[in-house]
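**Q** this one's structure only:
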């Protein structure tokens, strides 16, 4: 969705309390240090998913109606190593999200609604993740999706890594709902998604941890971590989301130790934030204050709802203006 929001540099990041930094450890997954997307065709990267079949590769796509294309990005170099053209899906309308299920399939969410929740249905596409990374055409299955309580605008879609169930987070002005799909998607019938929880964020993407125990949801200026709790999400705290020109995507690295945050724009940066405490406990679970660098419910930098995001944007604009006033003119 082309609602561009500008960042104002280091001063704004410090003011808003965000914190990001590369996760440096030899044992971490490829891509844990972040990368820059090099492909000039990718100008509106709106979703991000770590490959299951090809370690170190991350899948992305452009926003809106760019076409039925998926791009495999090398997490070491940021270069595109394969372009997938989907067939069997008609004309994509507003592609916003991508996720990989435990069945080895890639799920693509054509779930955006720039008309503000006017379309009576949206689509999810499913295709097998290619065994070989090369430019190719892959036939996908298209699923019709509706919401039990009427049309919604959404940009976040996640497939649970253990159950394979698909979830969508509404992009609501004052937060939105978490919608659960049927246990199995049906290509010959309408798939009804039902609201099961509230998400206190103007959400642009979400991701499950590899073990399925955590859910991270991001917006433009912050994020919220949830304990999955068997499908009854329990809010844990706020995520330390890096300030980006238009923060649209998030995914876990395969080892679950880093959250990668992506943005739209040509040559966009995918920035890492270490999941503090990941893997420290014997059962692989994290405490609320450990998830994604969260600071608990009482602190952090998440701006919940559309009003919060707009307010943060105003702060950035003011800071940018102050910076211009304080900047000394160069001698000619």
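**A** That came in fine, so what should we check first? Everything quoted here is computed from the prediction, not taken from an experiment.

**Q** rest of the way, CA atoms for contacts and neighbours
**A** Fine.

**Q** burial count for residue 183?
**A** Per other C-alpha atoms under 10 Å, the neighbour tally for residue 183 reads 11.

**Q** quick one: contacts for it?
**A** Counting by C-alpha atoms under 8 Å, 6 or more residues apart in numbering, residue 183 touches 164, 165.

**Q** The one 10 residues further on too?
**A** The contact partners of residue 193, taken as C-alpha under 8 Å, 6+ apart, are 145, 146, 147, 148, 167, 179, 180, 181, 182.

**Q** In helices, which of those residues fall?
**A** Nothing among those maps onto helices, per DSSP state H.

**Q** Check the spacing between residue 22 and residue 222 real quick.
**A** 18 Å (C-alpha to C-alpha, to the nearest Å).

**Q** try this one side by side with the last:
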């Protein structure tokens, strides 16, 4: 993807020096222990999962989160038990082409899994991207599942995106594009066509360089995350209204977010081998479940500061180091794909 001058400069100036600091900083944000309650956070133990780019809580299998690598892995989805961090099933998708850049996953009505092959690190040069839909298996074992593939275009031209959302009540599919100065929420047709092209249209501005987003289980809220922060929006029938800032944990390369199945937690994931999923309290009223008294920190209900800023509890120096960390790892990722 296109990198701003500041990001490129930061990466070039601090690469070797701060690589070790990034590792230390990422480790310091991980939970020190992983209890049986996966909503307190967990570590992904599967060595095959090195670039976890999407995260979605299963409603059919309590405590299970679906994830995937973002590229160069094949048509695979992984079901991870949050109590242990271990993979309990790997799905192999059939009925689709060769994935290019899978960036997001979401659970829709009827326990259907939706996968967004929507990344475009070339700065928006692909004329179309793909979405896959498949039934979530009732039994979690390694298996092959037939998926439906949808061709997607944007009404205003190609773009990079990493956020795919399916509304839990209506089943409508949405995408948020990834732009440094803020992007847009794109709405798909009411019914997607597997035989034609599905045109997504912008319906609202999103004030963040979005790396992922998720609906609350009741569909009333939208959480959007970036590398350093996030924003909570009231869904408001699709006319989203900004509610406040989310305290997103500092991570090596923060790529994913999901509400827990009961809506009481926001689960934040990151790329890398043995990556941690960090739990934070979701905004009040985000789900139908009962909030646990213990676990992650609180998400801000106020609208202070820029939604792309880091948590208020993070010192400026740590934020600066984190910014360079993201630049370093982003540059490595870009070079790897080149």
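**A** That came through fine. On a predicted model such as this, the values are computed, not experimentally measured, just so you know.

**Q** So among the contacts of residue 193 of structure 1, which ones count as buried?
**A** For the contacts of residue 193 of structure 1, a burial check counting by 16 or more other C-alpha atoms under 10 Å picks out 145, 146, 147, 167, 179, 180, 181.

**Q** Mind naming the longest helix for structure 1?
**A** helix 305-326.

**Q** before we move on, the earlier item: neighbour count for residue 22 and residue 222 of structure 1, which is higher?
**A** Neighbours per residue (other C-alpha under 10 Å) separate residue 22 of structure 1 from residue 222, with residue 222 holding more: 27 against 16.

**Q** so what's the aligned partner of that one in structure 2 up against?
**A** Aligned by TM-score structural alignment, residue 222 of structure 1 pairs with residue 229 of structure 2. For residue 229 of structure 2, the contact set (C-alpha under 8 Å, 6+ apart) comprises 245, 246, 247, 248, 249, 307, 308, 309, 310, 311.

**Q** let's see it at 7 Å
**A** 246, 247, 248, 307, 308, 309, 310, 311 (C-alpha atoms under 7 Å, 6 or more residues apart in numbering).

**Q** Could you do residue 188 of structure 1 as well?
**A** Counted by C-alpha under 7 Å, 6+ apart, residue 188 of structure 1 has zero contacts.

**Q** which stretch of helix or strand covers the aligned partner of it in structure 2?
**A** With TM-score structural alignment as the criterion, the equivalent of residue 188 of structure 1 in structure 2 is residue 195. If you go by DSSP states H and E, residue 195 of structure 2 is not part of any helix or strand.

**Q** distance of residue 195 of structure 2 from residue 145 of structure 2?
**A** To residue 145 of structure 2, residue 195 of structure 2 is 20 Å away according to C-alpha to C-alpha.

**Q** Generate JSON lines for the contacts of residue 193 of structure 1, with distance to residue 211 of structure 1 as supplementary columns.
**A** Formatted as JSON lines, these follow (distance: C-alpha to C-alpha, whole Å):
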{"residue": "145", "distance to residue 211 of structure 1": "26"}
{"residue": "146", "distance to residue 211 of structure 1": "28"}
{"residue": "147", "distance to residue 211 of structure 1": "27"}
{"residue": "148", "distance to residue 211 of structure 1": "29"}
{"residue": "167", "distance to residue 211 of structure 1": "16"}
{"residue": "179", "distance to residue 211 of structure 1": "20"}
{"residue": "180", "distance to residue 211 of structure 1": "19"}
{"residue": "181", "distance to residue 211 of structure 1": "20"}
{"residue": "182", "distance to residue 211 of structure 1": "21"}
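
**Q** if we can go back for a sec, please enumerate residues in contact with the longest helix of structure 1?
**A** Helix 305-326 of structure 1 has contacts (C-alpha under 7 Å, 6+ apart) with 5, 7-8, 12, 173-175, 200-202, 220-221, 303.
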